[in-house]
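1. Need a 3D model of the sequence below.
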Amino acid sequence: MYEALLFLHNLVRWFVLAFGLLALWRPGAKEGAFFAHALTLQVVLGILLAFVSPLFQGALASLEATLQTPSEARYFVAEHWVGGLVALGLAHAGLSQARKGKPRARLLFALALALVLLSIPWFRPLLRL
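-> So this is what the prediction gives:
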């Protein structure tokens, strides 16, 4: 189950990035919906992954020690998911603005995409097969 969720979470990342670029290029309601909903799926997969991940569960068992030292476990427990949730909020705010035809949708999509890019663990394999 863990490997399947990890594979899906990794795969959906590329759709999120592609739809984020599309929403940035053409900040309409349709493009924004693709981005926001792909990011929603990504966050849901990430939450499910946290429940079955041995790294995440091990880090939670010794949370105080995990948070005191910079490590891969600390990154996933304290930073990765927070960036994803904030990006999700920005993407849905951008979608709301795009549906109203307001120009600030592009800014919100750009902020969401930037946060997604900052939250991706680039030190991990880019494609898991």
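
2. use CA for all of it now, contacts and neighbours both
-> OK.

3. wait, Phe19 sits on His37?
-> No: the pair formed by Phe19 and His37 falls short of the contact definition of C-alpha atoms under 8 Å, at 9.6 Å.

4. Please give the structure of this sequence too, so both can be compared:
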Amino acid sequence: MQPEGSTGRYRQQSWLNFIASELHKMYSPWLFHPEYGTQAQDVARQKIAERLGVVESHLAKSGPYLAGERFSAADAYLFTIVGWSAFTKVDLTAFPQLRAFMDRVGARPNVRAAMQAEGMKIAA
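-> Predicted coordinates for the structure are as follows:
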């Protein structure tokens, strides 16, 4: 966690808010409930792609993590939400920086251990 009152802390909080309000709420419930229908799901996927474009641009300029060189809680949250993409059929092809981010975070020993403890599939 970034020190209270630091610029890094405010940036991290900004990313946590963005992920919660712009990504998390678009994946769920829209893409987890087929009863909403394909039209609603297609709209959600389009909006997610727009928001992932913001993340992609930021990572290209300021990466490798959301706060630059330092891994933060915002990165863990982004990894979790974007990790739903395969299941929800959100195409990440257009986001090479984001895909590299997902690989980088997924390779972290503690992330791998947490995923294994939860019985989740771990990339080789």
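
5. what TM-score do we get after superposing?
-> Aligned and superposed, the two chains score 0.39 in TM-score terms (TM-score structural alignment, normalised by the length of structure 2); 76 aligned residues with a C-alpha RMSD of 4.1 Å.

6. Taking the centroid of structure 1, which residue is nearest it?
-> Gly84 (3.7 Å; C-alpha atoms, centre = their mean).

7. wait, doesn't that one sit right on Leu118?
-> No: under the criterion of C-alpha under 8 Å, Gly84 of structure 1 makes no contact with Leu118, lying 9.5 Å away.

8. list the helices and strands the lengthiest helix in structure 2 packs on?
-> Counting residues, the longest helix found in structure 2 (DSSP state H) is helix 37-62. Helices and strands touching helix 37-62 of structure 2, by 3 or more C-alpha pairs under 8 Å, 6 or more residues apart in numbering; DSSP states H and E, are helix 25-27, helix 96-106.

9. that older thread, tell me which of Phe19 and His37 of structure 1 has more neighbours.
-> When Phe19 of structure 1 and His37 are compared for neighbours, Phe19 comes out ahead with 22 against 17, by other C-alpha atoms under 10 Å.

10. Just give the nearest non-adjacent residue to that one, would you?
-> The shortest distance from Phe19 of structure 1 to any residue other than its chain neighbours is 4.7 Å, reached at Phe35 (C-alpha to C-alpha, 6 or more residues apart in numbering).

11. Now the one you found: which helix or strand?
-> helix 29-52 (DSSP states H and E).

12. What is that helix packed up against?
-> Helix 29-52 of structure 1 packs on helix 2-25, helix 54-61, helix 81-99, going by 3+ C-alpha pairs under 8 Å, 6+ apart.
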